[in-house]
Structure formats: C-alpha cells, structure tokens
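In: based on what follows, work out the 3D shape:
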Amino acid sequence: MDSSESLYQIWYELTSGIEDGIVILNTLDIICHLNKGISQLFPVTRENYVGRQFDEFIEEVVLPVIKNADSISPNGYHLISSTLKDQDLYIFSGPGKGQSVEFSILEKNDSDYHWKMGYFRRITRWKKTEELLIRIEERFRIIFENLFDSVAMYPVDESFYPGHFIEANSSSVKRLGYTQAELMRLSPADILPPEEFGRFLSFIKNFRISPVQTAEFSEVTKDGTIIPVEITALVVKIRNEEFIIQISRDISDRVKIRQLQMNAFEQINRNIEQFAILNDRIRNPLSVILTLASFSETPESTRIAEQVHIIDSLVDELDKGFIESEKVRKFLVRYFQADT
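Out: Purely as a prediction, here's the structure:
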C-alpha cells in the first residue's frame, strides 16, 4: 500500500461515522472516497462515483435535488476556481429531503500529500434556529413599529450620560417631526427643553438604584412645539454595554384635565371664602336691625323681628353648607391630590 492509499484508508476510518457528507479527492479532482453521510444526503452509492470527476458528481447528483439549482453555475463548483465560496444548499428530494447543507472545499497541499475534500455540512438545525429568530425579530419589529407610544433606545456611558439614539419607532418619528435618519443623529438632550435636561440626567442616573424609572418631562418637536410626556425607561445590558429603552407617552390630555381640576379647586376655595365673608356681612346688619326693633313694642317691630329670625335661619343653613363644602374640598384634596 503506497502513501496515498494509506492516507485514503485513514480518511475512510475517520469519516465513516460522520453524518456530514464528505468526498475525498486526489490531485486530479477524481473522487477517491465517499463516506456514509453522502448517501444519507444524496441518491448515490460509493461504487457509482469513486474514480469519477467531482464536477460530474455535482452536476449529476447534487444539482438535481437542490432548490434553485438553475441559478447556480456548475463552474461555481469547479475546484480550481479562485472565486469558490461557501454556499448553503437546500435538498428538496432524495434521502436528504428537507435538509440544509453548507458546501465548502477544504484543500491540503504540502510536500508529502496533496488532497481535497468536498464537505457537505448539515446545518438544518442552525437554519431552523435562524429562521425562528428571524420570525421572532419580525414579530417584535411589527409590535415595536405599531406601538402608539414613542419607543427609543440609546447607549449610556459609565456616568450614565446618554448618547445618540440607535433605535426609534414610527411613533417617535411622527410625533417629533424628524426623519428616521435625522433622529439617529440626535440624543435625548436634543429633544428636551434645556431647563429640564439637568433633571433628566438625575432621572437616568437613578438607574443605579432601580432598573425602571418613570417621570414627567417635555419633548420639543422639530418645529419647536412642546409636548408634555410621561417617560418610562429601563436599563439593559448587551455585550457589556448599557442601553436605555425609553417609552414616551403623550400626556397632553392628562395635563389639560389636571389644569381644569386645579382651576375647579381654586374656584371652590374662593367660593368657600366668600361663604364665610358673606355670612358675617349678613349677620352684622341683622343684629343691628333686631336691636332697633326691640326699642318699640309695635306690630311692625314684632313683624321685623320675625323676619330677622327667618333670615338668620337661612344664614345658619349657609353655615351648614359651608361646613359641607369644606368637607368636599378636603375630600377632593385628599383623593385627587390637588395642590391647594
């Protein structure tokens, strides 16, 4: 047995238990060995192709059972081609039906031996995983782009100073009035009023204490419009880098309602104060009238005294209303947290 035959015998022993398809070639690109993995992938037997050119094997066995074979030039598989690159193949027929393989050529050339190997590596599991990841990414992208709230992502340095946006959904682009490309050149500092940025820095530095933060700020659009927003943000770590995912909700309606509440509370306070003042202003003249009426005992005086007592009873009712209004005010302050 010469050295080349000894080498092929070693290859036979090494490759017989490998599931991947392996074809051993000599210096003339003639097939010297096919392992069992080849016959599990393609409709071929060892006896039919040992001693034949590898290009014949590709054209007669591989191309007829792979998807989109008509778009692949046989020259692409020529072993001496300097442009040969790894290619992924999907087998739709034969013993390897449903399998994906990665085709590549390995070559060894030294003073002792010169050999080549056609290697069909099974990658079905990886392809399915890749496809699953792509589907998951597509689903999250659809959700991300269709959220009503603005969502953006940006890196932070060791001091938690924010960098430029690296992701922003369609709602962010629409609300702020920038294009996607323009927004990627900005950072949170560029869309916040200058007077709020210091408070925002304190806000994100609190991530050292808690991974999620919520607070109210304002955002400035491209045309200068100021929009009140509620920002909920969380910090995530990707490959030892820290990023902040920021969800920004337009709370313009909430702020308007809050202002209406404040106006209403202020009006209630003014009304209560007027109640107290009005009661005193009514009672003082009544006391004078009643005193004057008591100086004479005439039917008119008696009539005046009766009317004074009626008016005084009405004022007592106003006092009770004042007390009830004060209770209502305290309830509203307590449960609606009015700043009164």
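In: C-alpha only now, for contacts and for neighbours.
Out: Noted.
In: residue 56: neighbouring residues, count only.
Out: By other CA atoms under 10 Å, the residues close to residue 56 number 14.
In: and if you look at residue 213?
Out: 17.
In: part of a strand, is it?
Out: Yes - counting by DSSP: H, G, I helix; E, B strand; the rest coil, residue 213 falls inside a strand.
In: quick one: it and residue 233 touch, right?
Out: Yes - the criterion here is CA atoms under 8 Å, and residue 213 meets it with residue 233 at 5.4 Å.
In: can you classify residue 219 as helix, strand or coil?
Out: strand.
In: that one and residue 195, how far apart?
Out: The gap separating residue 219 from residue 195 is 12 Å, by CA to CA, to the nearest Å.
In: these two: which is more packed in?
Out: residue 219 (23 against 8).
In: from residue 138, how far out is the more buried one?
Out: 29 Å.
In: what's the helix or strand harbouring residue 216 packed up against?
Out: Secondary structure assigned from DSSP states H and E places residue 216 in strand 212-220. Counting by 3 or more CA pairs under 8 Å, 6 or more residues apart in numbering; DSSP states H and E, the packing neighbours recorded for strand 212-220 are helix 194-205, strand 226-238.
In: buried ones in the next helix or strand after the longest one?
Out: Just to be clear, that refers to strand 226-238. Using DSSP H and E, the helix or strand that follows strand 226-238 towards the C-terminus is strand 241-250. Neighbour-count burial for strand 241-250, counted by 16 or more other CA atoms under 10 Å, picks out 243, 244, 245, 246, 247, 248, 249, 250.
In: to check against the first, give me the structure of this:
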Amino acid sequence: MKLLKLFLSLASFSFLLAQSPDFSMLNEMQQPKISIKNAVLAKVHGKTITVLDIMKKMDYAFYRNYPDLAGSEPAKCQFYMASWKHVLNEMINTQLILADAEDKELKIEDAEVRKEMESRFGPNIMLSLDQYNLTYDEAWNMLKEEMIVQRMSWFRVNSKALQKVTPENIRSAYKNYLAINPPEKKWKYQVLTIKSHNEEIAEKKADEIYQLCSLEKKSPEDLRNQLKKNSDENLTIQLSTLYTADDSELSEKYKSILSALDASSYSKPQALKRQKTSETSYRIFYLDEISTKNAASFEEKYNEIENELLQQAMDQESKNYVSKLRKYYEYDHQKIELPHNFEPFSIEQR
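Out: Below you'll find the predicted structure:
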C-alpha cells in the first residue's frame, strides 16, 4: 500500500496558498502601510490568541512561500485579509490538540525538535530565522507544537482512518468508478451521399454504388475516381472526410447504423427525404475502424482509490476529533464573539 503522508491539515498552510490572490504585479505599486487592529480573538484552555499571534503565523507562511514579495506591503495585507480567519481556526484547533496531548502526557524530546530545526532552517539557523522575522524561541515552540499536532493526529485521526479503508471498500469504490466510466467506443467513418431531384434515379444509383462498394471491398477513398464517374447533372455524389467520434458525440441514429457494421464495411443505402425541397438523398455509411477505450483496471486504480478513501476518512476523523475536543474542553463556552464586520487588517496610504 502506497504510504500516505501524515495528516497535516491542522498545522499546514496549503489552504492559504491555494486561496491566495495573484501578487505578481504588486511590487510596482506605491507602498502603503498596513493598519492593524490588535485584539484578543480567542481564549483556549488558558491560552490567549491575539491578532499579533496570527500575524506571526501568517508572516512565516508568507515569507516562506513568497520570498520575492517580502517587501510588498499590499501583497502581505491581501494575504492577511484572505487568510486570518482560517489561521485563527487552525490556531484554536492546535491549542485544543496541545491540551489533549498534555493530558495524555505526550512528550517530544528536545533532540527531535533540534533535528527538525536544522532540517527546516538549514545549518545557519539564525540567518534563516531573520528572514522569517522569527526568534529562536518562537521557531522552536512553533515546530514543537507542529510535531505534537502531527503525533496526536496520527493517533487520533490517521490510525482510525486507516482501519476504515479496507480492500472491500476499495473494490466497492472501483465498481462505482466503472459505473460512471463505462467502456467508450471510438468510431472512424465516412458518409457517401447521393442526391437527386428524381427519387427513382437516386434510389437506383444508391443501390448500384452500394453493390460496387461491397463487391470491390475497398475504402471510399480508393473508389473516389469511380464514384466521380457516376455524378452527372441529375445526380450528385459527395464523399465526406474521415470522421472520428466517441459514443457521446454520435446521434442515436448514426450509432445504430454504425453498430450494425463490421470494420471496413458499408451500410445499405439510407433514404433521406427533405421536407422543404423535392430533393431525395441516400446515405451509405462506411465504417473504417472501431476501437474501445476501457476504464483503467483495478490494479491501475488501486493506489489512487486507496489514497482518495484515506483522505476522505482522515477529513471526517479530523472533524470528529476537533468536535470532541471543543466539547470536552468546553471551548464554545469560552468563545469570544467578534463583531460581524470585524477586519483586523486594512491598507492605509502613506
């Protein structure tokens, strides 16, 4: 089974990066100033979270992912405004998970944190931290909290999700995949059209051409010169280009005609009487080739389906876990109600 990376949604900024606006043109703008309304946004298990706290988190994500825009105040402010509610929610959940970890006496050794510090910030840690506007202690505590959240998420979320994804579930999901992805046929065909204002002439010539095509067992292209000889002032014979169409692109009538043919064979003439003119047309269909595109096999789809089911199960288990923590630690009773239109960040022209 393909190894799925540990559940990180409670401690990552992938959502922010996916939702962030395009900042590519903002460096050329006049640099305004960011106005900040600092306030207490939440109190969780004795921990107070302020606007400045979420700014610190967002700064790290911004500098790490948009280093070329580090000096752009408009870009940073847009990032703040788009992200602060999500980051606040993450920080609340993080504090609840940390409280759970403390109750369960989960320990992260200093050596583990030190190793992660070196991996994240490189050998010259202090220089890197300056770029992210972080002190050593802030970075240490941030990484330690992330590691605790990851560890608790594995115990409380991932392990449960893994138990829910069984071979039977995967096979059932594959059957659903087959139901919405049936084999699809691809048709290559041409159409010979015989037109005349004289219905008797059109019918007779259509039968002659059908006999010619069937006896010669050649493609319409090979018979093109012979077909031209049959055209005169009372009769028009047209040969279409080679069409390629999927099942979904064919009309039911065309599909019915072509389905009755073998490759490299012709249909009997199909009469088409036009209502608005006296002209009579006959069509002869030539099926050049038919191929079938089957859905991916169970073996080809196994890992993809397994990972999708795991992600779905982890998302659900994560919601369940956080919901239980909020109830257990009575967070809703401590929740600070912010004004409906509260916006802690805005742009102020210098």
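In: what's the TM-score for these two chains?
Out: Once superposed, chain against chain, the TM-score is 0.20 (TM-score structural alignment, normalised by the length of structure 1); 96 aligned residues with a CA RMSD of 5.0 Å.
In: circling back to that earlier point, what are the contacting residues of the strand holding residue 216 of structure 1?
Out: Strand 212-220 of structure 1 has contacts (CA atoms under 8 Å, 6 or more residues apart in numbering) with 176, 191-193, 196, 200, 203-204, 206-207, 226-235.
In: are any of those residues buried, and which?
Out: For the contacts of strand 212-220 of structure 1, buried by 16+ other CA under 10 Å: 176, 191-193, 200, 204, 207, 226-235.
In: from memory residue 271 of structure 2 sits against residue 207, does it?
Out: No - in this structure, residue 271 of structure 2 is not within contact of residue 207 by CA under 8 Å, at 11.1 Å.
In: which strand or helix spans residue 104 of structure 1?
Out: strand 100-109.
In: and the one helix or strand residue 121 of structure 1 maps to with strand 100-109, angle?
Out: Using DSSP H and E, residue 121 of structure 1 sits within strand 114-122. On the basis of axes from the mean of the first three to the mean of the last three CA atoms, to 10 degrees, strand 114-122 of structure 1 is oriented at 170 degrees to strand 100-109.
In: the helix or strand that strand 114-122 of structure 1 is followed by versus strand 100-109: what angle between them?
Out: Later in the chain than strand 114-122 of structure 1, the nearest helix or strand by DSSP H and E is helix 124-146. Helix 124-146 of structure 1 runs at 120 degrees relative to strand 100-109, counting by the same axes, to 10 degrees.
In: next helix or strand past helix 124-146 of structure 1?
Out: With secondary structure assigned by DSSP H and E, helix 124-146 of structure 1 is succeeded by strand 150-155.
In: that following strand packs against which elements?
Out: If you count contacts as 3+ CA pairs under 8 Å, 6+ apart, strand 150-155 of structure 1 packs onto strand 167-168, helix 170-176, strand 241-250.
In: indicate which one of these is closest to residue 308 of structure 1.
Out: Closest approach to residue 308 of structure 1 among these (CA to CA): strand 241-250, 58.0 Å.
In: doesn't residue 169 of structure 2 lie inside a helix?
Out: Yes - membership of residue 169 of structure 2 in a helix is supported by three-state DSSP.
In: roughly how far apart are it and residue 313 of structure 2?
Out: 11 Å.
In: so between the two, which is more surrounded?
Out: residue 313 (20 against 14).
In: spatially nearest residue to that one, not counting backbone neighbours?
Out: Using CA to CA, 6 or more residues apart in numbering and skipping the chain neighbours, the partner closest in space to residue 313 of structure 2 is residue 161 (5.0 Å).
In: pretty sure the one you found sits against residue 320.
Out: No - counting by CA under 8 Å, residue 320 is not a contact partner of residue 161 of structure 2; they are 11.4 Å apart.
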